[in-house]
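[1] Pasting a predicted model and its sequence here:
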Amino acid sequence: DNISSGIDWLEKDIGVKFGKIRPMPYPRLGRTCRVDGEGLTGGAQLVKKLLAAVAKEGVEVKFEHKGIELLHDDKMRVTGVKIQTPAGQEEYFSKGGVAIATGGFSANPEMVDKYIGGWATRMVLRGSKSTTGENISLTLPLYAKCVNMDQFHAGPIIGATHVNPADVLNSGYGIQVNTSGDRYMDENNTYVIKARTTAQKTLDNTGWVIVDSTCPVLDKVIPKFDMLNSPYGKANTIEEVAKQAGLPPAKIVALVKEYNDAVENGTLGKMNPPNTYKKPHLIEKAPFYAVPLQGGMTATFGGPLINTKAEVQNLDGKTIPGLYAVGNSSGGIFFHNYAGGAQLGAATVFGRIAGKEMAQRAAAAK
């Protein structure tokens, strides 16, 4: 209900430039507004514009000031926050309340282990190293109701270089193997499922996609690997590309033959595990590529439940007065996955709502 006005605000008041909306695969369709990076990444440019707008309004931003405790009165109304600074601890008080905008807990291995599982702690961190779970640790003492704690977004990544091979995984080409040379999942899955499954079903959170030169996205993906000196395999034979990737050559040669035979015989569904490509492609035209991937965690979806006013709810089903959560700090918005643009969209919508609610509370307190 509020995203259209939020986009207008970002464009007109904040100065964010958006690229032309283009149709994308379901469920994105024509709904994703991409920020024009103007020479930077879209995310970096968005932050740059927002910080400039904050400075223009005279709002002070304090760095290296970590929130460690929510302050409240004897009726559990949030009145401020205790801060750890380089000079010591300070207490900040607010008439309007406090908005938690810390993101989730993907960079906190203990919380990831507790709420999602030990296997997920071995995933590569795709997002910020600062998302360490203050949305949980700060609000639980106030008996906040936290929901969707086991839910998160996954995606492929190369931990050492942060190259993203998602386009190859989404291409509908090739087979996916672990470092022992065994297939471990149906290749007809989204990059989200492939990344999650790689972390769950391989001992080292590492997989390889074996494709031939007909894969249509190689011209987009391989230059990224080259630019960042990120290793991959490329050779004129399956045996050689397997050697380059450190995979067992004989096993990969046999597996590619099994796959090609199944494509020609229409028996992909009988492979173990079954492959359900609707329009399968043979792996036969050199050069052949072995593109690596690791399962990465983008963001967690769990956190304190909010209502439509961005107010945090407690375990009794009531609002905690003066406490708000926005963006991925909040819970109850996403489950299993999200549509493109929805995370920043939700942050924009509920961030603005929380700001207005806090301003009204502050005015009423005068």
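    Yep, it's here. Numbers count the residues shown, from 1 in each chain.
[2] going forward, measure contacts and count neighbours with C-alpha atoms only.
    Will do.
[3] does the residue positioned nearest the centre of the chain count as helix, strand or coil?
    Taking C-alpha atoms, centre = their mean, the centroid of the chain lies closest to Thr298, which sits 2.5 Å from it. At Thr298 the chain is in strand, as set by DSSP: H, G, I helix; E, B strand; the rest coil.
[4] another one to put next to it:
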Amino acid sequence: MKTDVVVIGGSAAGLAAAITAAEEGVKVALFEKYPYLGGIAKLGMGIAAVESRLQRERAFPFKRDDAFRLIMEHTDWRADARLIRAWVNEMPRTIEWLENLGVEFELLDIYQSPEFIVPTGHLVKRTRRVVMPPDEAKWLGVTGEARIEPDKPSPIEGGRTAVMINIMAERAREKGVEIFTSSPVRKILVENGRVTGVISDVKGERTQVSCKSVVIASGGFCHNKEMLKKYTGFELGTDIHVLHGVELIGDCIQMAWDLGAAKDCMAPAILTEPLLPYEPNLRCAFNQPFNLVVNQDGRRFVNEEKLGANWVHLAYAMVRQRNKCAYVIFDENIRRHMEEYGFEYIYYLFRPIRVKLDGRQFDESIKKALESKHSFLVVANSLEELAHKIGVDPSVLKETIEEYNFFCEKGYDALFNKNPRYLIPIKQPKYYATKYVLFMYTTVGGIKINEKAEVLNTDGKVIPGLYAAGDCAASVFAHDFSLSYMLWGANLSFALNTGRIAGRNAASYVKSIG
């Protein structure tokens, strides 16, 4: 088999690279390890951008220079400034490009907390239904009750970005991209320092593919226990868990390293979630700053304003705790407050939603969660009973709550300076609690690239013909993944934009060598 550009990976970055290279007039073949295209990109909502047509129409004041400055300051200038500038400059062009492919957007106008300080979100419009078959739903790990009933796969509707992925796949085929699913790449071939091809198991048959350039867009290594432990320090399945079933094992990252590629900063795309069903009232109730957060020892360790406001910061605080977990507690008094005055934070995934807690639906959700073997929910009539059920020392929890209630009565949190408006004492049964654990969507970083998405070797030199895009090269998020929250949709934006940059430069390289 012979082509000009091989793209490894059929998710957002890979499809963007393949389409862009094909538009430049070169032959492109895309190889996806799994039977389905899109991967976890199908579970998203939208992407970050600045200076788009929609934003210009609204006279949106946040510009590319502002985005560049925010990213660099947020990473303490540890990110590659030239790469960040290339990403930011590409943002409006990528939105226009996607619109020309047939993707429609609307601006996200509700952000779940004050810490979403930059409204960059471009929601993909649901211009078509994308219903994933049971096998794909199970593969993605969102079966039934979104992981709460993992043994009962059923067809589900994909996220908004599933619409975008399907449109991109259609356009890729229309533009002549050869797409091979269930076809993992096993090796990247190099002669005299230049990329010359790949070896892939195409539908189970070992095949050598000759090419002049390769774009690695294979994602992270969140399911590789050894790599995760070695490069991030986390124990998979103990310290941290994966939110989906796509087995990303970092094999192509290792292939790049084997060719001499430099390693770049790596980390899990970390966040924390409650062990609860995906039910709006229930989840929103626990993600409120009125609640109390304690560790396995029954002590406060974080300002509860991080609940719902910035799950990454809450996750980072949990990393320092024993068992790397947290328990969120509220009482009947706080429940009534949410019913009467409403939620402070509303997760955008649950739009539209009642601003106030629906008591009847909440009770139904409580009953369902208590019956589920896959969730962790406690309802107790006393603090001692609550402590025993969540496994903390009752005397310590009692002391913690007494101190917290004292702060509430004084209107000043002398420990973590929680906003006084959120200080509601916990003393009215029933008491509700759930457990939060660390999760990740993927890992970020691994392969070092420059602003042209060219892969660099350990001497800082370009490996001719080798490019990388998306999570496998997204070290910018490894410094502090909360960047993806501050700049809404940044993770997928990086994938799409570096994919386009890689595809364009890979095609240019092919033309330059004849």
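    Structure received. Given the structure is predicted, the values throughout are model-derived calculations rather than measurements.
[5] Spit out the contact partners of the residue nearest to the centre of the first structure.
    Ser106, Leu125, Arg126, Gly127, Phe152, His153, Ala154, Gly155 (C-alpha atoms under 8 Å, 6 or more residues apart in numbering).
[6] Can you go through these and name the buried ones?
    Buried by 16 or more other C-alpha atoms under 10 Å: Ser106, Leu125, Arg126, Phe152, His153, Ala154, Gly155, out of the contacts of Thr298 of the first structure.
[7] quick check, the last one in a helix?
    No. Secondary structure assignment places Gly155 of the first structure outside any helix; it is strand (three-state DSSP).
[8] quick one: what's aligned to it in the second structure?
    Matched by TM-score structural alignment, Gly155 of the first structure corresponds to Leu271 in the second structure.
[9] The closest residue to its match other than its chain neighbours: neighbouring residues, count only.
    Nearest residue to Leu271 of the second structure, sequence neighbours excluded (C-alpha to C-alpha, 6 or more residues apart in numbering): Val312, at 4.7 Å. If you count neighbours by other C-alpha atoms under 10 Å, Val312 of the second structure ends up with 24.
[10] residues in contact with Val312 of the second structure?
    If you count contacts by C-alpha under 8 Å, 6+ apart, Val312 of the second structure has them with Ile270, Leu271, Thr272, Phe481, Ser482.
[11] now the third one, nearest residue through space, not along the chain?
    Here the nearest residue to Thr272 of the second structure in space, its sequence neighbours aside, is Leu438; by C-alpha to C-alpha, 6+ apart that works out to 4.6 Å.
[12] What ranges does the stretch 151-300 of the first structure have for its strands?
    152-157, 175-178, 207-211, 233-235, 288-300 (DSSP state E, counting those that start in this stretch).
[13] Report how many residues lie close to the aligned partner of the residue nearest to Thr272 of the second structure in the first structure.
    Alignment of Leu438 of the second structure against the first structure is given by TM-score structural alignment, with Gly295 as its counterpart. Counted with other C-alpha under 10 Å, residues neighbouring Gly295 of the first structure total 32.
[14] Just to check, Gly295 of the first structure is in contact with Asn205?
    Yes. Assessed by C-alpha atoms under 8 Å, Gly295 of the first structure is found in contact with Asn205 at 6.1 Å.
[15] Any idea how many residues pack against Gly503 of the second structure?
    Gly503 of the second structure: 36 neighbours (other C-alpha under 10 Å).
[16] do Tyr184 of the first structure as well
    Tyr184 of the first structure, neighbours per other C-alpha under 10 Å, totals 19.
[17] wait, doesn't it sit right on Val177?
    Yes. Under the criterion of C-alpha under 8 Å, Tyr184 of the first structure is in contact with Val177, at a separation of 6.3 Å.
[18] Of the contacts of Val312 of the second structure, which is the nearest to Glu385 of the second structure?
    Nearest to Glu385 of the second structure among the contacts of Val312 of the second structure, counting by C-alpha to C-alpha, is Thr272 at 25.4 Å.
[19] Run through the residues that contact that closest one.
    Counted by C-alpha under 8 Å, 6+ apart, Thr272 of the second structure has contacts Trp311, Val312, Leu314, Ala315, Tyr436, Val437, Leu438, Phe439, Met440.
[20] Could you measure from it over to Glu399 of the second structure?
    Distance, Thr272 of the second structure to Glu399 of the second structure, by C-alpha to C-alpha, to the nearest Å: 26 Å.
[21] With Ile513 of the second structure instead?
    Ile513 of the second structure sits 72 Å away from Glu399 of the second structure, going by C-alpha to C-alpha.
[22] what's the answer for Phe301 of the second structure, then?
    14 Å.
[23] and if you look at Met72 of the second structure?
    Applying C-alpha to C-alpha, the value for Met72 of the second structure to Glu399 of the second structure is 42 Å.
[24] Tell me which of these two has more neighbours.
    Met72 (18 against 13).
[25] and for the helix or strand hosting the more buried one, what span of the first structure is it aligned with?
    Here Met72 of the second structure, judged by DSSP states H and E, is contained in helix 64-74. Alignment note (TM-score structural alignment): helix 64-74 of the second structure is unmatched in the first structure.
[26] Now do that helix: which elements does it pack against?
    helix 81-101 (3 or more C-alpha pairs under 8 Å, 6 or more residues apart in numbering; DSSP states H and E).
[27] ok, and for the helix it packs on, which residues are buried?
    Neighbour-count burial for helix 81-101 of the second structure, counted by 16+ other C-alpha under 10 Å, picks out 81, 83-96, 98, 101.
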